[in-house]
Structures are given as C-alpha cells and as structure tokens.
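>>> sequence first, then the predicted structure:
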Amino acid sequence: MTQQNHGNAHKFGMVIDLDKCTGCGSCMVACMSENNVPFKEDESNKKDSITWMRVYKLTNGKSFPDTDVCYLPRPCMHCGGKGDHGHSPCVSVCPATATDYDYGTGIVSQIYTRCFGCRYCMGACPYHARFFNWWDPKWPEGMEEYLSPDVSPRMRGVVEKCSFCFHRYQAAKDKAYLEERDTVAEEEYQTACTQACPSGAITFGDLNNPDHAVHQLVNPDPHHCGRPRNPKAFRLLERLETNPKVYYISEREWVRKAGDNYLDGEWEKAKMKKTKGHE
C-alpha cells in the first residue's frame, strides 16, 4: 500500500495506563514467550540482553514521605515519523530496507533475512527499542518444543524488536477470510503483553477506529499527527515529532513531564506551545 493510498487504513496502537501498572513484568515474560526471544543463563549484563518489552522505574526525585514511583513499560513505539508519513527514524536510515513502515497497519516491521547487522537503526531509535543479536539462540534441552511455530527465532548478527505480535494479526485475517468476513474484530487481534497484564494497564487496537478502546482513551487528533486530545495522555519524547503509536496515560503531572524528558522551566513553555498548536 502506497503512502498516497492509506486514508482508510488501520493504525494499530497501544495505550498504557501508568497509574495501573504495578511493574510486575508479566508483559515482558509474555512477550519473550510469544516471540521466541532468546535469553542467556546469566541475564545480569543488560548490554547484550534482549527484551522487546522493557519496564522502567521512574521516581519523582523527592525524599520520603513525598516519594512517588511509576513503572513505565516500553515496547517499540512504531513511529509514524515527522508528519506521520511513515518516515520513522529507523526506517529512514536502514541501508538494507530490512525495516519498513506498513501504511496499511501503521506497524514498523523488521525483516531479519535482509538485516546484515549495521545497527544504524539502533543508533537512530530515540527509545532504545531495538536489540542486536550477539549470539545464536541456545535453548535449554527440551525447551525448543515450547517455541511458537508462528515466529522464527533470529540468528546471530541481526537486529530485532517488538512487532506488535503481527503474526497474530495475520492469523486473525486468515480466520476472517475463511469465515467470509471483511473485517477483523477488536478482540481477535490483541498482543501478548495486552492479554498477560494482570492489572489491565495495556490496551491495544486500531487508533483509526472510533469504536476501539484505544481511540476512545486518547482521542487522537488526525490534524496534528495523532496527538492525544485527552489531557491525561502523552507520548514519549513528543518534541522529536516521531509520532509514536504507543500512548501513556497518567493522572500525575510529574509522570507526564518525565515522559517528555523536560528540563526545569521547559514544561510550562511546552504546554503553551501545545495549546497554541491545537487552536
């Protein structure tokens, strides 16, 4: 699907309620299990470990009893790029076209058989959402029988990342085709992390569909590249204009401020700029 012909396309995205997230890590485990993410016996060295979904801990920087803690899950943002035209930071720099933006789904794909490991995409991604495979995956004896047949394990020397469990979307489309349906229902395509979250903090769906929960939660503005109209919703590093499809919601202002990584004195200026932009 070309860029000029995606007016009625899907735009799959995620909304994460940070006030519900407990930092339990269920989303990380579900992601690794669903997508055959390799692991080492010793995972203490995070420089070469692979975690498509990673949970970070944020604090408000205040001492007890005013200390407040927030946990922030971070998958791939599936950026739409400046102007939301599909020119994601990673897609724009890949010399092998091993990563691509799908205008039909809004998902940034990773084609492992094209990747030759230059890691330009890792340097371009401002969210550190991409990981390099430094070793061939080695599974404990017997565990290979539990691998998902829908996702190919990656070889050494390639970059990998979250795919929004795209294989599940393909399976849902196949089912709809066999049942002679033109559409895939919201509940038919859900990511593993969404289903595994015990607190219901993660919501997934089509941001272009007003009937889907993700659209109702953030109310994205199509005239401003999907910026949320919900004042409690935000996207990470909004100022970079990468236009990610992962939104966060929090009642706490310091959390929303930390999400855009503002320096002292910049928060009020940014709010005034956003207000003028929506006028």
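Perfect, thanks for sending it.

>>> going forward, measure contacts between C-alpha atoms and count neighbours the same way
Noted.

>>> let me see the contact set for M14.
The neighbourhood of M14, defined by C-alpha atoms under 8 Å, 6 or more residues apart in numbering, consists of I202, T203, F204, G205, V214, K245, V246, Y247.

>>> could you rerun that using 6 Å?
Taking C-alpha atoms under 6 Å, 6 or more residues apart in numbering as the criterion, M14 is in contact with T203, F204, V246.

>>> do T275 as well
Going by C-alpha under 6 Å, 6+ apart, the list of residues near T275 is empty.

>>> picking up where we left off before, most neighbours, which of the contacts of M14?
For the contacts of M14, the largest neighbour count, defined by other C-alpha atoms under 10 Å, is 24 neighbours, found at F204.

>>> after the strand or helix carrying Y247, next one along is what?
Under DSSP states H and E, the secondary-structure element containing Y247 is strand 246-249. Using DSSP H and E, the helix or strand that follows strand 246-249 towards the C-terminus is helix 253-259.

>>> may I see the buried residues of that next one?
Residues of helix 253-259 classed as buried: W254, V255, R256, K257, A258, G259 (neighbour count, 16 or more other C-alpha atoms under 10 Å).

>>> and the furthest pair within the residues you listed?
Of all pairs drawn from the buried residues of helix 253-259, the greatest distance, 8.5 Å, lies between W254 and G259 (C-alpha to C-alpha).

>>> related to what we said a few turns ago, of the buried residues of helix 253-259, closest to K271?
When the buried residues of helix 253-259 are ranked by distance to K271 (C-alpha to C-alpha), K257 comes first, at 10.2 Å.

>>> ok, the closest one to V159 distance?
Taken as C-alpha to C-alpha, to the nearest Å, the spacing of K257 relative to V159 amounts to 31 Å.

>>> returning to that earlier point: the strand holding Y247 packs against which elements?
If contacts are counted by 3 or more C-alpha pairs under 6 Å, 6 or more residues apart in numbering; DSSP states H and E, strand 246-249 sits against strand 12-17, strand 233-234.

>>> pasting the second one now:
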Amino acid sequence: MDFTDVSLTALRVFRAVVEQGTFTAAAASLGYTQSAVSRQIATIERVAGSELLERRRDGVRLTAAGRVVMRRATIVLDEIDATARELSGLPGQAGTVRLGWFPSAGAVLLPGALAALRRSDPGIHVVSREGGTPALVRGLRAGSLDLALLASAPPFRPPDAESPPLLLETLTERALCLAVPDTHPLARADFVEVTDLRGQRWIAGSSSGEDRLMGVWPGLDERPEIVHTARDWLAKLQLVAAGCGLTTVSASLAAAAPPGVRILPVRGGPQEQRRLLLARLAHSPGQPVTRVAAALRAAALDADTPGRPSPSQ
C-alpha cells in the first residue's frame, strides 16, 4: 500500500465520517455531496487494502484497520493545521485542549471551570463544543476531541462498544430533580411526591427517539402530555418560569435557574440517579489535558458541595 496516494482532503473526509457517524451527516458538515464523500472513503480503503468502516443501520463504526488509520490521520491533520497557523503568523496552539460537553454542562460547570483555568493556567487554550453523547464519543474516537463531559443514566452502560474502551471518570453522581414554577401547587413543599406527577404538563427535549422525552420524569405510568419541546436547557427553565410546564433537570442547574423556578427533589419510586462523566481515550494525556481535567474535577466538586462558592467567584 502507498498512502502517498491519499490526499489531505480524503483524510479530512474520513475523519468527518467517523466523527459525524454517517456519510450523509459528514457530507452536510463539509458541504460535499454524499457521492463525493463515498468516493473519498473508497479511495482510502482501496489504498489501505481493507475495509476501514463497518457500515451499520445506525451509522458507521471503525474497524481495527480503521482505528489505525484514524489515529495516524489525526496526527497528520493536526500537524498540517499547526503548520498553516505558524506560516500565517498566528500564535502557536501547543496548549490547545479540545473539549466536548453535554448541553446542561454549559450552564454552570463549564463556565466555572474555564474561569478558574484562565487564572491558574493562562497559557492553555480550550476550544469547546456542545453535543449529544453519541456525537461526543465519536469526536473522541476520531481524535477531534481530547476530553468530553458526558451524562449517564442507569444502568450506566459504557457510552460505546468500541475497543479499547474509553477511560471514564465519574465526577459526580446526584439524583435527578424537577424544575417547577414557583406559583405551581407542587412548589409549596420542599419536595415532590412522584405520585403527584400524574397529569402534569411537560417541557421535553426536541430530539427524536428516546431523547425526545428528556425533560419528562422517567417511568411515569401514563402517556405524558408534552406541551413544549426545546433543545436548550436554559430555554426549558425560562418556559418553566413562565408557568408553561415542568421539566427534569440536573441538580447542578439549580444555580442557573431563573427567578420564578424552584428546583425540587422527587420522592417515591426508584431513585433516578445521574452521573457526570469525564471521558477520554485510554492513553497518556499531555500536561494541558491533565490541567483541564483537574479544573473540571474542581468545578464539579464545587457544584456538588452546597454552600461552596463556584470557581468563577
């Protein structure tokens, strides 16, 4: 095989397919046609002499050969990007850390961690993006993310079945809570009984499939009445403040709740625990990644300790 026949464009397309999970999504992200993406992948696989992507109904998955090519392609593309920056006179980014995070982490935890990091390690440059768990895991596997904050619900399965497994660290584990308008009858007590959730109006997620019900209390013995859907957690909380319905939230979002909202625990029925995970590939991280991980741990501890000031204070 002669990989000198593989263009940088083909490598970028390959990384996009791995990160996006499907040929269609990769084509949309790159502004290419799906057939153009397919041709680039076919070129790489022809040169490699083996299949690099397993085509499945739910998207693509790297084969063993694909993981080797992806690891090397990431190194090449990162070096090319660094060279382009240096030639253009832009400052070096040797201390850059690429961080992914699930939506509600951006309300409290992430800003606090980044503010503390600017004081302790001003030379580290963090580039971050929001995403769902599947997209963030693909970003880690593709090498376009160094760290990812993930949310996990029982039975706390690994976020993917790839090998080697991701290195997962539990930062916090707390019970799921309920956001209630402060004018709602349920807001009169310091907790909500799960039996009182029947017949309520809900503000849920806007995704398809099971994620569409994010925001509805799990395990309700009725078909929930979803009156509003919103992707953004702060939008959901504003809708709660306006008296439009109830939604589930992480306990850590209490600090970000707008006026007019009470964040309450729910009693009765099985405990609905949620974990905050810090994920990365299982190899020795560089110093910048280690420092960012430490800042995230400290911010999670502050958010999980009542009465402690946030890292940004």
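Ah, there it is. What you see is a predicted model; the values in this text were computed from it and never measured.

>>> TM value for the aligned chains?
Put the two chains on top of each other and the TM-score (TM-score structural alignment, normalised by the length of the first structure) is 0.24; 122 aligned residues with a C-alpha RMSD of 6.6 Å.

>>> before we move on, the earlier item: A192 of the first structure: which of the buried residues of helix 253-259 of the first structure is nearest?
When the buried residues of helix 253-259 of the first structure are ranked by distance to A192 of the first structure (C-alpha to C-alpha), G259 comes first, at 24.0 Å.

>>> distance-wise, check that closest one relative to F166 of the first structure.
Counting by C-alpha to C-alpha, the gap between G259 of the first structure and F166 of the first structure amounts to 26 Å.

>>> report the buried residues of the helix or strand containing Q195 of the first structure.
Secondary-structure element containing Q195 of the first structure, defined by DSSP H and E: helix 192-196. For helix 192-196 of the first structure, the neighbour count (16+ other C-alpha under 10 Å) marks A192, C193, T194, A196 as buried.

>>> from the contact counts, what lies against the following helix or strand past that helix?
Next in sequence after helix 192-196 of the first structure, counting helices and strands by DSSP H and E, comes strand 202-206. Packed against strand 202-206 of the first structure, as judged by 3+ C-alpha pairs under 6 Å, 6+ apart, are the following elements: strand 12-17.

>>> how far off strand 202-206 does the strand it packs on point, in degrees?
Following axes from the mean of the first three to the mean of the last three C-alpha atoms, to 10 degrees, one obtains 150 degrees for the angle between strand 12-17 of the first structure and strand 202-206.

>>> quick one: the helix or strand following strand 12-17 of the first structure to strand 202-206, angle?
The element immediately downstream of strand 12-17 of the first structure (helix or strand, assigned by DSSP H and E) is helix 26-34. In terms of direction (the same axes, to 10 degrees), helix 26-34 of the first structure departs from strand 202-206 by 60 degrees.

>>> how big is the angle separating the helix or strand just after helix 26-34 of the first structure from helix 26-34?
Past helix 26-34 of the first structure, further along toward the C-terminus, the next helix or strand under DSSP H and E is strand 54-59. Counting by the same axes, to 10 degrees, strand 54-59 of the first structure lies at 170 degrees to helix 26-34.

>>> check which residues of strand 54-59 of the first structure are buried.
By neighbour count on 16+ other C-alpha under 10 Å, the buried set for strand 54-59 of the first structure is R54, V55.

>>> kindly report the same for stretch 213-223 of the first structure.
For stretch 213-223 of the first structure, the neighbour count (16+ other C-alpha under 10 Å) marks A213, V214, H215, L217, V218, N219, P220 as buried.

>>> quick one: which of these sit in helices?
In helices, defined here by DSSP state H, the members of those are A213, V214, H215, L217, V218.

>>> returning to what we had before: the helix holding Q195 of the first structure packs against which elements?
The criterion is 3+ C-alpha pairs under 6 Å, 6+ apart, and the helices and strands that helix 192-196 of the first structure contacts are helix 26-34.

>>> so which bits of the helix it packs on are buried?
Across helix 26-34 of the first structure, burial judged by 16+ other C-alpha under 10 Å covers S26, C27, M28, V29, A30, C31, M32, E34.

>>> just stretch 135-143 of the second structure next, same as before
When burial is assessed from 16+ other C-alpha under 10 Å, stretch 135-143 of the second structure yields the following buried residues: A135, L136, V137, R138, G139, L140, R141, A142, G143.

>>> turn those residues into CSV, including secondary structure.
Converted to CSV, those look like this (DSSP: H, G, I helix; E, B strand; the rest coil):
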residue, secondary structure
A135, helix
L136, helix
V137, helix
R138, helix
G139, helix
L140, helix
R141, helix
A142, helix
G143, coil
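
>>> and the residue lying closest to W267 of the first structure once chain neighbours are set aside, how far from V246 of the first structure?
In space, not counting the residues next to it along the chain, W267 of the first structure is nearest to K257; the distance is 6.8 Å by C-alpha to C-alpha, 6 or more residues apart in numbering. As defined by C-alpha to C-alpha, K257 of the first structure lies at a distance of 16 Å from V246 of the first structure.

>>> and what of S33 of the first structure?
21 Å.

>>> D78 of the second structure: which element?
Applying DSSP H and E as the criterion places D78 of the second structure in helix 64-87.

>>> buried set for that helix?
Using 16+ other C-alpha under 10 Å as the burial criterion, the residues of helix 64-87 of the second structure that qualify are G66, R67, V69, M70, A73, T74, L77, A82.

>>> let's have these in CSV, adding distance to W202 of the second structure.
Putting the buried residues of helix 64-87 of the second structure into CSV (distance: C-alpha to C-alpha, whole Å) gives the following:
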residue, distance to W202 of the second structure
G66, 43
R67, 42
V69, 46
M70, 42
A73, 45
T74, 43
L77, 45
A82, 47
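
>>> closest to P265 of the second structure out of those?
Checking the buried residues of helix 64-87 of the second structure against P265 of the second structure by C-alpha to C-alpha gives R67 as the nearest, at 43.4 Å.

>>> on that earlier part again, mind putting the buried residues of helix 192-196 of the first structure into JSON lines with distance to A124 of the first structure?
Supplementary listing: the buried residues of helix 192-196 of the first structure in JSON lines, determined by distance: C-alpha to C-alpha, whole Å:
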{"residue": "A192", "distance to A124 of the first structure": "27"}
{"residue": "C193", "distance to A124 of the first structure": "25"}
{"residue": "T194", "distance to A124 of the first structure": "27"}
{"residue": "A196", "distance to A124 of the first structure": "30"}
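
>>> all good on my end, thank you.
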